[in-house]
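J.: The sequence isn't on hand, but the structure is:
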């Protein structure tokens, strides 16, 4: 199976910024521990404090799909429901 790469950014509403920053620590740790996760990077943009740049690599579509399923039912999925997502996915 081919590697899956997701790149882009999220925009966080101002009133949720602190909550998102705190929750990201656990979300990043859990994702990096997932089977098939090659790389998972989420960093706050230097010039736009509400933008977080995202880069993900998973070894297969199955690993990527498993990640997406886990996130839907996670604390992060609930906390980040209002973020604006701008992603490109390459399979």
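T.: Yep, that arrived. No experiment lies behind these values; they were computed from the predicted model shown.
J.: make it CA atoms for all contacts and neighbour counts henceforth
T.: Fine.
J.: Output the contacting helices and strands for the helix or strand where residue 20 lies.
T.: Secondary structure assignment for residue 20, by DSSP states H and E: helix 17-32. Helices and strands touching helix 17-32, by 3 or more Cα pairs under 8 Å, 6 or more residues apart in numbering; DSSP states H and E, are strand 37-44, helix 75-79.
J.: adding another structure so you can compare the two:
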């Protein structure tokens, strides 16, 4: 029997200057709620030291079901409202466990 692969998301979100305060204020709760999700192995959002307004995102979930549950929760969250329309560039891949 093989284990299901982990799901990893990497990329960034580019926050406009006029929305930075609201996004920065909402980010700690978004991170905390994600860490509490079943199947979350890691979740990091950090400021990019090279690009103003850019946050680097790195997520790792135990399997596709856990990742999909995270996406569903996030889409219905305050985070989704606060970050609506902000450009994101993400790569999602399955990685062997």
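T.: On my side now, so go ahead. Computed from a prediction, not measured in an experiment: that's the story for all the values here.
J.: rewinding a little: work out the gap between the helix holding residue 20 of the first structure and the centre of the chain.
T.: 9 Å (Cα atoms, centre = their mean, to the nearest Å).
J.: in the second structure, what residues pair with that helix?
T.: Using TM-score structural alignment, helix 17-32 of the first structure lines up with residues 20-35 of the second structure.
J.: post-alignment, that stretch versus the first structure, mean distance?
T.: For stretch 20-35 of the second structure, the mean deviation from the first structure after alignment is 0.4 Å (mean Cα distance after the TM-score superposition for the first structure).
J.: Buried residues, that stretch. List them.
T.: 23, 30, 34 (16 or more other Cα atoms under 10 Å).
J.: now stretch 82-97 of the second structure
T.: Buried, per 16+ other Cα under 10 Å, within stretch 82-97 of the second structure: 83, 94.
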